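Colleague: With the sequence up front, the predicted model follows.
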Amino acid sequence: MSDVVNAVRAAMPAVRIDLEALVRIPAVAFEGLDHEPVRRGADAVQRLLTDAGASETRQIRHGEGQPSVYAHFPAPAGQPTVLLYAHQDVQPVGDLARWDQPDPFEVVERNGRLYGRGVADDKAGVMAHIAALRAYGGKPPVGVKLFIEGEEEFGSPTLEALLREHRETLSADVVVIADSTNWRTEVPALTTTLRGVINVYVEVATATGAVHSGIFGGPVPDALTALARLMATLHDDAGDVAVAGLVTGRGSDLDYDEASLREEAGMLEGTEFIGTGRLTERMWSKPTATVLGIDCPGAAEAANALQPTARAKVSFRLAPGDSAANAVKAVSAHFEANAPWGARVTVTPEGGAGDPSAIDSTGPAFDAARAAFAEAWDGTAPVEIGIGGSIPMIATFQELFPEAAILVTGVEDQYSNPHGPNESLDLGMFERVCVAEALLLAKLAN
């Protein structure tokens, strides 16, 4: 095992160079943007896997979806096969003014962290897989298949069809999904629960057209005020979601330090937490309701008129034990039952819904993972955590590969800020993640 650890550490300078080269490729798969960088990113990953010694590499896609990269390292006789997942596409950069560097796709190092869009989510996940393979000179002690996706941040619209199409090719005894986080830089974690997600559009209509707010205001309701009242019904006075029928899952024994959460979330002084129960329970095992946006006249250009229609996009995170189908029914019933002043309410679900996941963390593969992480973190055993965000494809992996042990790992920590400005990766922790994955392959063989 010490030889494996030394081999990973020796490989880290080259791993970092290749990670920075991947970050420079602005692989954003969102509609309306140039997708050439996504294809270029897939080409770069394929070259890295070919150079790592894969017996086969190719790109696969479904319909008009973005390409994913598949690679295969055959299993030695009698050894299991492990499927390693990560994604090379990234989120848009958002407001450039909020970044501390002029180009978010150029990597900058500050205080032991690398900064850049995608450096943690999830290009470091890609490179952690490659680092483990390089430690074995391209001949790992178990069979290894890699599936590097190209549209995860866009909601994986073609992933399920792609997985079904290549189900036999991708079949494995263990699946390692490197797209999550650790509890702290100094405390590793295995993710065992993830919330699901649905988004819906809610339109409120009160009239056939806009009318003068002075002449008709008073008896005639306007749609924007009605919409505001409807959105206010989503939470009770304590801040818990008040939609009947949404599930609350089992809480965790872990809890967050309040001061740390305030700092990490950037909460303004005086702002209160909402909801009840442990902070981890509110983030991992309870539903949420968030108004993402409202279609209405902007304040500066608004006429002095009663609005006839108004529309909001609302996102719900779903606790483990719930389902997207159940949530759509519950949410639709809630909005229709709480329509103010007889306003006409129409609820339209958006595509890309995902079911929550709960993973059974017992068995030899999880024992091997715990041992590998503890060794990589110098004796600190991993904790089991939930994730408030959603990775819907994990439920798809559970359905398609029911006999496989699914390990959800990751390279992020509490300061990585994925999806936000100044996304970053802790270099010391990244090395530990790479060491842990190399050790995991050895322990799965044993």
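Modeller: Everything's here; your move. Please read these numbers as outputs of a predicted model, since none were measured by experiment.
Colleague: Every contact and neighbour count from this point should use C-alpha atoms.
Modeller: Will do.
Colleague: what secondary structure does residue 32 sit in?
Modeller: coil (DSSP: H, G, I helix; E, B strand; the rest coil).
Colleague: cool, residue 249 as well?
Modeller: Quick answer, by three-state DSSP: residue 249 is coil.
Colleague: any idea how far residue 308 is from the residue of the chain positioned farthest from its centre?
Modeller: In the chain, the greatest distance from the average C-alpha position (CA atoms, centre = their mean) is reached by residue 215, at 49.9 Å. Per CA to CA, to the nearest Å, residue 215 is found 15 Å from residue 308.
Colleague: next, the one to line up against it:
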Amino acid sequence: MAPEEIENAVRAGLPQAVEDLKRLVSIPSVAFPGHPEEAVRAAAALAVELLRSAGLPDVRQIPVAGSFPAVYAEAPAPPGAPTVLLYAHYDVQPPGDPALWRTPAFEPTEIDGALYGRGAADDKSGIMIHVAALRAFNGEFPVGVRVILEGQEEYAGERLEAFVEHNPDLVRADAIVVADAGNPRVGDPAVTTTLRGMAAFTVEVRTLREAVHSGSFGGAAPDALAALMRMLTALHDDNGDLRVPGLPRGTFRGQGSSEEDFRVTAGVLDGVSLVGSGSLADRLWASYAVTVTGLDVPTVSGAINAVQAVARARVTIRIPPTGDPKTALNDVQDYLRQVAPWGAQVSFSQHVMGSGYLAEAGGRARAALNEAMKRAFGRAPRDVGQGGSIPLVATLTRQFPAAEILLYGAEDDDAAIHAPNERVDLEEFRRVATAEALFLAAYGAQ
């Protein structure tokens, strides 16, 4: 197919692709414990239906130990053509507080050219990018196609890593597309070349057998909450840089956003400064970051006059692409033990780890993608980093060192992924799907 034919085919199929994306978004496929498993399995079943509609002859669900099924599809390569693996995930983050959503999280709503709903961007748009691109070829694919859609990436995604390690032939490919990333801004094409790794844990501090009256004991009884607060604030200096030994700042080799753009995107309030030192790209994509993501303490509305006996926090560490998650986790935990005041008892649990990723120099696949994005967006893509981690990417890199891994997608920095009012810009969705279809054609013709 000529490029014009591919572009026209994607454009013609866009209304159906958007309707199918709405069907996916309407399913609350949260794979976290405590959420209904039926919804996650319903999303897997719909993903099977959608991949079959794209002309793939072999589509099936494959059990994954301790997790939800992987949705797998395959079409053989034409003689002499390479094979491309397409990845996305069908599970989503929990919606959080419904009051913070302007439209219901699982009632997909179009507003001003964008589709709102949990998973509209992360990562059900990734599924539909693949489907929309493949539909353009009417079952006559220019490359071999393999698709794997994960059902538990947002929670305990490392389970698919073990599956891939034990079933390498299912996902072996010359190029691997991970549609779980995006552009800094709508219309600004980018390829993600670095991913920070991550580690997370829960820290618990105990000082008393049980809470005691603050009037009778306050001022002498050690407060577990106060101890935990002192420990957590000790992680950073007054400038916001980490104090933890062994976690140095890094350098990002590409171009980052301006601080002005970042402030707008992040919603930083007037008069509030950014934290840390070094360039913004260094801080976001190449350095360690520690964030307290949750606290188990009495709420303000439920507070009583008591000195607390126990307090807990959830702590997340973002790790440079070449850093070791286990080492970073140990460094942070050791530091928290050292700064714990008053001999407080400190324990750690609920550990999660994921490796980062650093792309090698681009080859044939990256060259084909560059040309495809240039045509679809009107400009060539630039290299960017991503602060989040995608556990499967590091495994694929180890398992298939000769394969090129390409990370892109329809998400952008304003898409509010993992937050209320998540959305995907539908014109961006069309451009990325067009770029993927053009890439498949160009890569197959090399």
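Modeller: That came through fine. Remember, predicted model here, so these are calculated numbers, not experimental data.
Colleague: What does the superposition give as a TM-score?
Modeller: For this chain pair, the superposition-based TM-score is 0.95 by TM-score structural alignment, normalised by the length of the first structure; 443 aligned residues with a CA RMSD of 1.7 Å.
Colleague: Give me the helices and strands touching the helix or strand harbouring the residue farthest from the centre of the first structure, please.
Modeller: In the assignment (DSSP states H and E), residue 215 of the first structure maps to helix 213-216. Judged by 3 or more CA pairs under 8 Å, 6 or more residues apart in numbering; DSSP states H and E, helix 213-216 of the first structure is in contact with strand 305-306.
Colleague: average gap between the strand it packs on and the second structure?
Modeller: In the superposition with the second structure, the average deviation recorded for strand 305-306 of the first structure is 3.2 Å (mean CA distance after the TM-score superposition for the first structure).
Colleague: quick revisit: how about residues contacting the helix holding residue 215 of the first structure?
Modeller: By CA atoms under 8 Å, 6 or more residues apart in numbering, the residues outside helix 213-216 of the first structure that reach it are 304-306.
Colleague: Helices along the first structure, start to end?
Modeller: 2-23, 36-51, 123-135, 159-165, 167-170, 213-216, 223-232, 258-265, 279-284, 324-337, 364-376, 393-400, 427-445 (DSSP state H).
Colleague: Just put those in CSV and tack on distance to residue 74 of the first structure.
Modeller: Output for those, formatted as CSV (distance: least, CA to CA, whole Å):
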stretch, distance to residue 74 of the first structure
helix 2-23, 19
helix 36-51, 14
helix 123-135, 12
helix 159-165, 20
helix 167-170, 12
helix 213-216, 72
helix 223-232, 54
helix 258-265, 43
helix 279-284, 38
helix 324-337, 38
helix 364-376, 19
helix 393-400, 21
helix 427-445, 13
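Colleague: closest one to residue 83 of the first structure among the ones you listed?
Modeller: Closest approach to residue 83 of the first structure among those is made by helix 167-170 (7.1 Å; CA to CA).
Colleague: Buried ones in the closest one, by neighbour count?
Modeller: residue 170 (16 or more other CA atoms under 10 Å).
Colleague: go on, stretch 122-141 of the first structure?
Modeller: 122-136, 138-141.
Colleague: try stretch 26-38 of the second structure
Modeller: 26-32.
Colleague: Equivalent analysis for stretch 288-308 of the first structure, please.
Modeller: For stretch 288-308 of the first structure, burial by neighbour count (16+ other CA under 10 Å) applies to 288-289, 294, 305-308.
Colleague: Ok, stretch 228-240 of the first structure next?
Modeller: 230-231, 233-235, 240.
Colleague: what do you get for stretch 270-284 of the first structure?
Modeller: Those would be 275, 279-284, for stretch 270-284 of the first structure by 16+ other CA under 10 Å.
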